[in-house]
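[1] starting from these lines, generate the structure:
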Amino acid sequence: MAQVLEFKLPDLGEGLTEAEIVRWLVQVGDVVAVDQPVVEVETAKAMVEVPCPYGGVVTARFGEEGTELPVGAPLLTVAVGEPAGDAGTDGPDGGRAEPAGTASPEPAGTAPTADSGTQGSGNVLVGYGTSQAPARRRRVRPQQPAPATPGPRTAADGRPAAGAVPGHAVAPTAVNGSAAAPGAEPGPREAAEAADGPVPVISPLVRRLARQNGLDLRELTGSGPDGLILRADVEYALRAAAAQGRTTAPATAAEPPAREARTPAATASPAPAPVSPGGVRIPLKGVRGAVADKLSRSRREIPDATCWVDADATELMRARTAMNAAGGPKISLIALLARICTAALARFPELNSTVDTEAREVVRFDHVHLGFAAQTDRGLVVPVVRDAHARDAESLTAEFARLTEAARAGTLTPADLTGGTFTLNNYGVFGVDGSTPIVNHPEAAMLGVGRIVPKPWVHEGELAVRQVVQLSLTFDHRVCDGGTAGGFLRYVADCVEQPAVLLRTL
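    Here you go, the predicted structure:
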């Protein structure tokens, strides 16, 4: 006898209490293996895949794509303890009727069985890979029951009711994305995608933004590589529609009726506001919402101050060129700046700290976990290089490259985005000379680096064209006074102008 197990949204850690469903990776009727990713969710920290600890047949899913669910809310139910090949329905004579379209038995080992995950692995940590490779998926198609054999009962929220036997015909309310009975005609959107294929977009969030505002992506021409539709393309189309005085239909008018088996939490989520002639409403949630909350808290709690200095970076650029000409892995400029930061923090540890407001204490760290600001299509994120003080230039370059690529792909884990003690902000990549950045709460300081450009400079008593950069330091005035902050910034500038100064700390 099969057993139905309910898999709930697991504890996400790092104080995260909710997540948004970005994309389902399984359908109702699919056979899943233990630790197979079943849904992609976005938290305030990252976009990650969630593995299911049970192996068996998916009998229901809860929540549409775009729905926010709290930790502990049901994600899906899985029927375990019954071989997947025996997941047909009872025939009129009491025997087992095979699902429609069932092929001849496959060789052993080609697909998982439902009883392979009865105990479950417990490996449901968000952001971590699965313990085994996902098996090839098989769809167990629900069989329409005979008139004399009623189908399983379902509760009001779409969950199997007491006494319902997994493996029997699934009620239409429990089937996500294919709620109609076998043989029913596909909806307009499904038919269009089947005919033309999915529209290439840069991320599921862009697709959801268009869906919420009733925008047909097939009418857009993407500005990305190979016609890839970017978020800017969607926002431009929405602004153009608003400027012409046209109001777009709500998301519910652009899609067929909801097909999800919903929980009360999912149905209670407010619908996104439609576009009005006055502009576009974009919810502050996910990464953007987390950034807004953190910056607001930083402004409320941290009495910050900023000092800055211009520095001649000509010798630093020459040193980097010489390093890369010597062979081996290329050294990035941000890696050299990070190495300078760690050396400066060793001299001025007051800036590598945080303030415990409840205890009224300043906590100084004996390690440097260096964060760096990275702009992505999903918003601003700050990945963290662990133990940056113990890394050389090559190791720093490799770690910056790894975290930057993960940030662009949206695969950073919560561990990659938390625990920083000091932040390096290279806003020069945006073509600006200077800035007064907001301290990344709960840290105590941030070093900003502007663009490096040729400028007139007095060098060795003569006017010359040199590569000049502006450095700025925003710091929490509770952890130190201006003298300490100025000393830190001056040491950084000295190392930029004369990299040989770093030899004292190597």
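[2] going by C-alpha atoms from here, please, whenever you check contacts or count neighbours.
    Noted.
[3] spit out the contact partners of S298.
    By C-alpha atoms under 8 Å, 6 or more residues apart in numbering, the contact list for S298 reads I438, V439, N440, H441, P442.
[4] ditto for N352
    L345, R364, F365, V368, T421, F422, E443, A444, A445.
[5] restricted to helices, list these.
    L345 (DSSP state H).
[6] circling back to that earlier point, which of the contacts of S298 count as buried?
    For the contacts of S298, a burial check counting by 16 or more other C-alpha atoms under 10 Å picks out I438, V439, N440, H441, P442.
[7] three-state assignment of the residue nearest to I229 when sequence neighbours are not counted?
    Among residues not flanking I229 along the chain, G222 sits closest, at 3.9 Å (C-alpha to C-alpha, 6 or more residues apart in numbering). Under DSSP: H, G, I helix; E, B strand; the rest coil, G222 falls in the coil class.
[8] quick one: which of the buried ones among the contacts of S298 is nearest to P274?
    Of all the buried ones among the contacts of S298, I438 has the smallest distance to P274: 32.5 Å, by C-alpha to C-alpha.
[9] what's the end-to-end length of stretch 418-430?
    Between the opening and closing residues of stretch 418-430 there is a gap of 25 Å (C-alpha to C-alpha, to the nearest Å).
[10] buried residues in it?
    Buried residues in stretch 418-430, counted by 16+ other C-alpha under 10 Å: T418, G419, G420, T421, F422, T423, L424, N425, N426, Y427, G428.
[11] count of neighbours near the closest residue to the third one other than its chain neighbours?
    Counting by C-alpha to C-alpha, 6+ apart, the nearest residue to G420 once its immediate chain neighbours are dropped is H369, at 4.8 Å. Neighbour count for H369, taken as other C-alpha atoms under 10 Å: 22.
[12] do the one 10 residues further on as well
    Using other C-alpha under 10 Å, G379 has 15 other residues around it.
[13] for E462, same thing?
    Considering only other C-alpha under 10 Å, E462 is surrounded by 8 other residues.
[14] what about it, distance to T314?
    Where T314 is concerned, E462 sits at a distance of 15 Å (C-alpha to C-alpha).
[15] coming back round to it: of all the buried residues of stretch 418-430, which two lie farthest apart?
    It's G419 and G428 that sit farthest apart of the buried residues of stretch 418-430, by C-alpha to C-alpha, at 24.8 Å.
[16] and the nearest residue to T423 once chain neighbours are set aside, what does it touch?
    In this structure, T423 finds its nearest non-sequential neighbour in G371, 4.4 Å apart by C-alpha to C-alpha, 6+ apart. By C-alpha under 8 Å, 6+ apart, the residues touching G371 are V382, P383, V384, V385, G420, T421, F422, T423, L424.
[17] hmm, back to that, mind putting the contacts of N352 into a markdown table with distance to A253?
    Formatted as a markdown table, the contacts of N352 follow (distance: C-alpha to C-alpha, whole Å):
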| residue | distance to A253 |
| --- | --- |
| L345 | 57 |
| R364 | 55 |
| F365 | 54 |
| V368 | 52 |
| T421 | 48 |
| F422 | 48 |
| E443 | 46 |
| A444 | 49 |
| A445 | 49 |
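[18] let's compare: structure for the following, please.
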Amino acid sequence: MTQLVDIRVPQDDQQGTHHVLANWLKTPGEPVTANMPLVDLETDKVMVEVAAPASGILKEVLKKPGEDVEPGTLLGRIEIGLAELPSAPVITYSNIHVEPTPTNDRREGADKMLLSPAVRRLVKTHHLDLSAIHGSGRRGRVTKQDIHAYLKQRKVPVAEDLPVLSSTETAPQTPTTGPPSTRIPHDAMRRRIAAHMTESLLHTAPHVTTVFEADLSAIVRHRNQYKASFKQQGTKLTFSAYFVAAAVKALEWVPRVNSRFHEDSLELFADMNIGIGTALDDRGLIVPVLQRAQTRNLLGIAAELQRLTEAARSGTLEPADLQGGTFTLSNHGVSGSLVATPIIINQPQTAILGIGKLEKRVIVREIDGNDSILIRPMAYVTLTIDHRALDAYQANRFMTRFVEVIENWNAE
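    Model prediction:
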């Protein structure tokens, strides 16, 4: 007597999260074990594994890689109740071959699904042996960053990350009347970013940005004094840690900025869960959340920032790392930008803080009643607000307090 068990997309606490089926880790007819990873779902934020709900045989696959799926969607079915089930094979990276072989096409195809499309393209482009590459991803999977690091170590230039086309495929091109070009299809993350940003800026929140200037001399001195001791404790002391700490002080001063707009009310949050905009090279932007920042000192903030950014870039963030944000900080200056405006609000929050490039500039200060010309490390800082929830009064009070904390930094 046999029975079919449904494999479904789990219900997701992240409102509005969009899912795309990325990979099946087994093919129909293969044995599976309860709780083993069975399906990879790609969201606009992280890669999520769906575990097998029971032990048995993967009977049928109802959704294919690349298809959009929603929480509760039926993905496939497992047949259980067989008298005997063969043991599930152990799959390691040493037995993955990117090029198919005539005698092992089916097994090789299943193994390839352990790798993301970007990784498979790089492996094929550079003819790599995956057994020689250490995987830093979940359960030891090789990530795009692992391959970049491996190629850098070998001093091999990384080929442009474009789709690898078979001999029967051609890249989509623009009409022949224009210059030659190649189109790169949008992945789930890029499509979701586009939709989220358009919705925030054009359909939801009227954006207004206030611009201040901050003298970073105090935090530069403090960082130079303490970064060695932080390093001894395994933590990198970044300027972003100071910006998060100063944002906490400013949010305490103006609690309305740490809020969510509703049609009938403004919801103020007790916890300051600060999202940190993190660039993933050409793959887009992700916003891991530093939970309850108001409970952490500078060391605690710096350590958690390090964990979140490393996990974001290695693809090992957990869904919980992206939930519950109440305010966002974008340190766009790390890539050379002086000012970015407006920085689009991460809905459903009501404000986003932007930090421009640290740059030595000539400024005028009054010292003992006389104007003096000084050279100081300066940065433009901005606050973009949802004008439905906040006005210039609250925005400027927040920024005044933020700059005050930065310029008069005192170790805490």
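[19] got a TM-score for the two of them?
    Superposed pair, TM-score by TM-score structural alignment, normalised by the length of the second structure: 0.77. Supporting alignment: 369 aligned residues with a C-alpha RMSD of 3.8 Å.
[20] from the contacts of G371 of the first structure, which is closest to I334 of the first structure?
    L424 (8.7 Å).
[21] that closest one in helix, strand or coil?
    Here L424 of the first structure is recorded as strand under three-state DSSP.
[22] quick one: map it onto the second structure.
    With TM-score structural alignment defining the correspondence, L424 of the first structure maps onto L329 in the second structure.
[23] neighbours of the closest residue to that match other than its chain neighbours, how many?
    Nearest non-adjacent residue to L329 of the second structure, counting by C-alpha to C-alpha, 6+ apart: L353, 4.7 Å away. For L353 of the second structure, the neighbour count with other C-alpha under 10 Å is 24.
[24] list the contacts of L353 of the second structure.
    Counting by C-alpha under 8 Å, 6+ apart, L353 of the second structure makes contact with T328, L329, S330, V381, T382, L383, T384.
[25] mind redoing it with 7 Å?
    By C-alpha atoms under 7 Å, 6 or more residues apart in numbering, the contact set of L353 of the second structure is T328, L329, S330, T382, L383, T384.
[26] what about the closest residue to V364 of the second structure other than its chain neighbours, which helix or strand?
    The shortest distance from V364 of the second structure to any non-neighbouring residue, by C-alpha to C-alpha, 6+ apart, is to I373 (4.7 Å). I373 of the second structure is part of strand 370-386, with elements assigned from DSSP states H and E.
[27] picking up where we left off before, same check for the contacts of S298 of the first structure, but in the second structure.
    Using both residues aligned by TM-score structural alignment, their matches' C-alpha atoms under 8 Å, the second structure keeps these contacts from the contacts of S298 of the first structure: I438, V439, N440, H441.
[28] ranges for the helices of the stretch 51-200 of the second structure?
    105-112, 117-126, 144-153, 188-198 (DSSP state H, counting those that start in this stretch).
[29] export those as TSV, with columns for mean neighbour count and distance to V257 of the second structure.
    TSV is the format used below for the helices of the stretch 51-200 of the second structure (neighbours: other C-alpha atoms under 10 Å; distance: least, C-alpha to C-alpha, whole Å):
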stretch	mean neighbour count	distance to V257 of the second structure
helix 105-112	17	47
helix 117-126	18	39
helix 144-153	17	36
helix 188-198	16	20
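[30] follow-up on the earlier one: verify the stated contact: the residue nearest to I229 of the first structure with A232.
    No: using C-alpha atoms under 7 Å, G222 of the first structure is not in contact with A232; the gap is 9.3 Å.
[31] can you pull the contacts of A485 of the first structure?
    Listed by C-alpha under 7 Å, 6+ apart, A485 of the first structure has no contact partners.
[32] what's the counterpart of it in the second structure?
    Structural alignment (TM-score structural alignment) places A485 of the first structure against A395 in the second structure.
[33] excluding its backbone neighbours, what's nearest the residue nearest the centre of the second structure?
    Centroid-nearest residue in the second structure, with C-alpha atoms, centre = their mean: I286, separated by 2.6 Å. Leaving out its chain neighbours, the residue that sits closest to I286 of the second structure by C-alpha to C-alpha, 6+ apart is T278, at 5.3 Å.
[34] alignment lookup: that neighbour to the first structure.
    Aligned partner of T278 of the second structure by TM-score structural alignment: A374.
[35] what is the neighbour count of that match?
    A374 of the first structure has 17 nearby residues by other C-alpha under 10 Å.
[36] if I look at it, how far off is P383 of the first structure?
    Shown here: A374 of the first structure relative to P383 of the first structure, a distance of 7 Å by C-alpha to C-alpha.
[37] go on, R299 of the first structure?
    21 Å.
[38] and the two? Which one has more around it.
    Per other C-alpha under 10 Å, whichever of R299 of the first structure and P383 has more neighbours is P383, with 28 against 14.
[39] the more buried one matches what in the second structure?
    Applying TM-score structural alignment, one finds that P383 of the first structure aligns to P288 in the second structure.
[40] residues contacting the residue lying closest to that match once chain neighbours are set aside?
    Using C-alpha to C-alpha, 6+ apart and skipping the chain neighbours, the partner closest in space to P288 of the second structure is L322 (4.7 Å). Neighbour list for L322 of the second structure: V287, P288, V289 [criterion: C-alpha under 7 Å, 6+ apart].
[41] tell me where the stretch 401-506 of the first structure has helices.
    Per DSSP H, counting those that start in this stretch, the stretch 401-506 of the first structure carries helices over the ranges 482-497.
[42] map T204 of the second structure across to the first structure for me.
    So, by TM-score structural alignment, T204 of the second structure is matched to E301.
[43] count the residues that sit near that match.
    The number of residues packed near E301 of the first structure is 12, by other C-alpha under 10 Å.
[44] same thing with the one 5 residues further on?
    Residues near T306 of the first structure, counting by other C-alpha under 10 Å, number 20.
[45] in what helix or strand does it lie?
    Going by DSSP H and E, T306 of the first structure is in strand 304-312.
[46] in that strand, what counts as buried?
    D304, A305, T306, W308, A311, D312.
[47] between it and strand 462-476, how big is the angle?
    Strand 304-312 of the first structure runs at 160 degrees relative to strand 462-476, counting by axes from the mean of the first three to the mean of the last three C-alpha atoms, to 10 degrees.
[48] strand 304-312 of the first structure vs the second structure, mean deviation?
    On superposition with the second structure, the mean distance recorded for strand 304-312 of the first structure (mean C-alpha distance after the TM-score superposition for the first structure) is 1.5 Å.
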